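Asks: sequence first, predicted coordinates after that:
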Amino acid sequence: MAERPPVCDFGWKAPGFSLIGVDGETYTLDALKGPNGTLVAFICNHCPYVIAVIDRIVRDAKELAALGVNTVAICSNDATTHPDDSFENMKLFAARHGFTFPYLHDESQDVARAYDAACTPDFFGFNADLELQYRGRMDASGRDPAGPHVKRDLFEAMKQIAETGQGPREQTPSIGCSIKWKAA
């Protein structure tokens, strides 16, 4: 079932974390923080919404890096109920799509809860001070292929944040599959 996260809570401070990446290294938010901004993307391997946009996420991450914005992706889904999202499958997914950014495993789901992540993909765009400035969609195409004239909402917002420290006031929420939470 499709979920939509809440709109941007401007100025909300990014919670710190320490998570293992698919490369076996442990990463903290402080170490990943970009000089002009940080994009935290909650994704997974199996969601059709993520699969539809993953190559655009990789493209945008490369272009944003040139603007001083670092990207990190986090998978928080319960791999017991959704084995496609296991740590081993995360490694394969990152390699298959040529990730140039860390892909982190939130096995405890504590980071997803701290961010109040709702769906995959769920994008959190922070300025240089790790203040939330964007929580919106990738673009208007959703699960469809993006045509040549589709506005790149996420990229344009992060570019604006890199240049001004402020995100656009008009934002359209992302849409995707719900986070697969562990049973209580």
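Replies: Happy to help now that I have it.
Asks: hey, let's count contacts and neighbours off CA atoms from now on
Replies: Fine.
Asks: who touches the nearest residue to Ser108 once chain neighbours are set aside in this structure?
Replies: Closest residue in space to Ser108, ignoring its immediate chain neighbours: Ser76 at 7.7 Å, by Cα to Cα, 6 or more residues apart in numbering. Shown in contact with Ser76 (Cα atoms under 8 Å, 6 or more residues apart in numbering): 42-44, 105-109, 111-112, 179-180.
Asks: ok, now Asp144?
Replies: When contacts are counted by Cα under 8 Å, 6+ apart, Asp144 touches Ala52.
Asks: how far away is it from Met138?
Replies: Relative to Met138, Asp144 is positioned 12 Å away (Cα to Cα, to the nearest Å).
Asks: cool, and Pro35?
Replies: Pro35 sits 22 Å away from Met138, taking Cα to Cα as the criterion.
Asks: repeat for Lys151
Replies: According to Cα to Cα, Lys151 and Met138 sit 9 Å apart.
Asks: who has more neighbours, those two?
Replies: Taking neighbours as other Cα atoms under 10 Å, Lys151 and Met138 compare with Met138 leading, 26 against 14.
Asks: that one contacts Leu154, correct?
Replies: Yes - between Met138 and Leu154 a contact is recorded at 4.8 Å, counting by Cα atoms under 8 Å.
Asks: if we can go back for a sec, pull out the buried members of the contacts of Ser76.
Replies: The neighbour count (16 or more other Cα atoms under 10 Å) marks 42-44, 105-107, 109, 111-112, 179-180 as buried among the contacts of Ser76.
Asks: need those in CSV (columns: secondary structure and distance to Ala31).
Replies: CSV is the format used below for these (DSSP: H, G, I helix; E, B strand; the rest coil; distance: Cα to Cα, whole Å):
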residue, secondary structure, distance to Ala31
Phe42, strand, 18
Ile43, coil, 20
Cys44, coil, 22
His105, strand, 16
Asp106, coil, 17
Glu107, coil, 20
Gln109, coil, 20
Val111, helix, 16
Ala112, helix, 19
Ile179, coil, 25
Lys180, coil, 27
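Asks: another structure for you, compare them:
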Amino acid sequence: MALSAPVCNFGWQAVDFALADTRGTRHTLASLRGPSGLLLMFICNHCPYVKAVIDRICRDAREVQQLGFGVAAVMSNDAREYPEDSFANMQRLANEMGFPFPYLHDETQDVARAYGAVCTPDFFAFNADLQLQYRGRLDASGRLPAAPGCRRELVEAMRLIATTGSGPREQHASIGCSIKWRTGSEPA
């Protein structure tokens, strides 16, 4: 079932966390942020929406890093029910795709809950003060290949945040598969 992420809550302050990546390195907000801010993406291995855009996510992450942003992806799904999202498969995907960012394992699902993540992919772009400025889609393609001339909405937003500290007022919600919550741990 496809879900849409909520509209950006401008100025919402990023919540600190400590998560290990697929190489065993622990990361926090302080270790991830760049001088321009942070792009935090909730993704997973099995979602067809993520699979359709993962190459573009990697491409855009590299560009966003050049703008001075830290970039990280978080996987919060229940891997017991969705084994393709297991830690071993996270490691495999990160290696195969050559992720240019840490791929963090949110085994407790606490980070997804704290951020209000609802789908994969779900993009959270924070300025240098770690205030939310963009919660929109990568681009208009959804699960389809990007059409020629397709606006790169996430990259455009990140450029604006890098130069002004503020995100675009017009944003289109990301759409994707729901976060796969463990039974009994769904957010209220």
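Replies: Nice, I can see it. Everything numeric in this text was worked out from a predicted model, so none of it was measured.
Asks: quick one on the thing from earlier: turn the contacts of Ser76 of structure 1 into JSON lines, columns for distance to Asp30 of structure 1.
Replies: Formatted as JSON lines, the contacts of Ser76 of structure 1 follow (distance: Cα to Cα, whole Å):
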{"residue": "Phe42", "distance to Asp30 of structure 1": "18"}
{"residue": "Ile43", "distance to Asp30 of structure 1": "20"}
{"residue": "Cys44", "distance to Asp30 of structure 1": "23"}
{"residue": "His105", "distance to Asp30 of structure 1": "17"}
{"residue": "Asp106", "distance to Asp30 of structure 1": "17"}
{"residue": "Glu107", "distance to Asp30 of structure 1": "20"}
{"residue": "Ser108", "distance to Asp30 of structure 1": "20"}
{"residue": "Gln109", "distance to Asp30 of structure 1": "19"}
{"residue": "Val111", "distance to Asp30 of structure 1": "14"}
{"residue": "Ala112", "distance to Asp30 of structure 1": "17"}
{"residue": "Ile179", "distance to Asp30 of structure 1": "25"}
{"residue": "Lys180", "distance to Asp30 of structure 1": "27"}
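Asks: pick the one among those residues closest to Thr26 of structure 1.
Replies: The nearest member of the contacts of Ser76 of structure 1 to Thr26 of structure 1, counting by Cα to Cα, is His105 at 9.8 Å.
Asks: give me the aligned partner of that closest one over in structure 2.
Replies: Here His105 of structure 1 is matched to His105 in structure 2, going by TM-score structural alignment.
Asks: give me every residue that touches that match.
Replies: Counting by Cα under 8 Å, 6+ apart, His105 of structure 2 has contacts 19-22, 74-76, 87.
Asks: overlap between the residues you listed and structure 1?
Replies: Counting by both residues aligned by TM-score structural alignment, their matches' Cα atoms under 8 Å, these that remain in contact in structure 1 are 19-22, 74-76, 87.
Asks: relative to Lys159 of structure 1, how far out is the residue nearest to Ser108 of structure 1?
Replies: 27 Å.
Asks: with Gly16 of structure 1 instead?
Replies: The spacing between Gly16 of structure 1 and Lys159 of structure 1, counted by Cα to Cα, is 23 Å.
Asks: neighbour count: those two, which is higher?
Replies: Neighbour count, other Cα under 10 Å: between Gly16 of structure 1 and Lys159, Lys159 has more, with 21 against 12.
Asks: and the helix or strand where the more buried one lies, what's buried?
Replies: Using DSSP states H and E, the element containing Lys159 of structure 1 is helix 153-164. For helix 153-164 of structure 1, the neighbour count (16+ other Cα under 10 Å) marks 153-162 as buried.
Asks: picking up where we left off before, closest to Pro173 of structure 1 among the buried ones among the contacts of Ser76 of structure 1?
Replies: Nearest to Pro173 of structure 1 among these, counting by Cα to Cα, is Phe42 at 13.8 Å.
Asks: can you give the contact residues for the longest helix anywhere in structure 1?
Replies: Longest helix in structure 1, counting residues (DSSP state H): helix 48-65. With contact meaning Cα under 8 Å, 6+ apart, helix 48-65 of structure 1 is reached by 43-45, 70-71, 97-101, 120-121, 138, 142-145, 155, 158-159, 175-177.
Asks: look up how far Ala140 of structure 1 lies from Gly11 of structure 1.
Replies: According to Cα to Cα, Gly11 of structure 1 and Ala140 of structure 1 sit 25 Å apart.
Asks: strands of structure 2, residue ranges please.
Replies: Along structure 2, counting by DSSP state E, strands occupy 2-4, 18-20, 26-28, 37-42, 69-75, 103-105, 119-120, 122-126, 132-134, 175-178.
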